Each structure stands twice: as structure tokens, then as C-alpha cells.
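Q: Provided below are the primary sequence and the corresponding predicted coordinates.
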Amino acid sequence: MSHEFTVEAGLVIFSYDGRAQFGWLDLKTGAYHAESDGRCIPDAIGAIEFHSDVTH
């Protein structure tokens, strides 16, 4: 692509039961939260960064 994107990385969060969802990490508490409704994901086991070239 000929231009640079300014979209920041998001997270794909994995739950203990095998589900994956987009979300964010609360730096103060260390808890993961769902992007869809902001609720805490209590059974999260990890996350990876997700880089996109568009926002929604």
C-alpha cells in the first residue's frame, strides 16, 4: 500500500472455553474487557495484538 495507516492495535482475547473476541486490556487492573459491550472477560487466558488497516 502506498500510505501509512494510523489505526492502533487491538486485541483478540482468548477465553478458557476456546472462544475468541475483540477487546482491550485495563492497564490498572490487568483485566480484559470485551469490545462489544465493555464487560470484563473473567475467564480470559491470553491475548494477541490485532492490527487492521481500517476502523469501524
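A: Cool, the structure landed.

Q: can we go C-alpha only for contacts and neighbour counts from here?
A: Fine.

Q: strands along the protein, start to end?
A: Counting by DSSP state E, one finds strands in the chain at the ranges 10-15, 20-25, 32-34, 44-50.

Q: put this next to the first one:
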Amino acid sequence: MSHEFTVETGLVAFSVGGRAQFGWLDLVTGSFHSEADGQCINDAIVAVEFSSDVVH
């Protein structure tokens, strides 16, 4: 690959209201984004790494 990705591992991000969604952390901005649509998760308060042995 000719460039570095700014995304590391997949995450499950939890919002203030208790909503959980798959997402990723932008290493440049430090913000969490939804895997479903790429939108910033503005109210994310915590995230945990998610690993799977199945690639989709």
C-alpha cells in the first residue's frame, strides 16, 4: 500500500444516551465515526475495541 490509513481497529462506540454502534476513530481528529454512514458520533463518551474473525 502506498499510504497510511488514519483508522486503526474497529470499535463499538457508546453515546451519552446509551446507544451503541460500530464505528472507528479518526486518528487525525480524534473523533468517532459511524461505520454505517461515516458520520461523526458527536455524543460518543466511550468506545471499546471490536475484533472479529469474519471480514465483511
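A: The structure has been received and is ready for your questions. None of these values were measured; they are calculated from a predicted model.

Q: would you turn the strands of structure 1 into CSV with mean neighbour count and distance to H56 of structure 1?
A: CSV is the format used below for the strands of structure 1 (neighbours: other CA atoms under 10 Å; distance: least, CA to CA, whole Å):
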stretch, mean neighbour count, distance to H56 of structure 1
strand 10-15, 20, 12
strand 20-25, 19, 13
strand 32-34, 21, 15
strand 44-50, 15, 14
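
Q: so what's the spatially most central residue of structure 1 closest to, chain neighbours aside?
A: Computing the C-alpha centroid of structure 1 and ranking residues by CA atoms, centre = their mean puts L11 first, at 2.3 Å. Leaving aside its chain neighbours, L11 of structure 1 sits nearest to E49 (4.6 Å; criterion: CA to CA, 6 or more residues apart in numbering).
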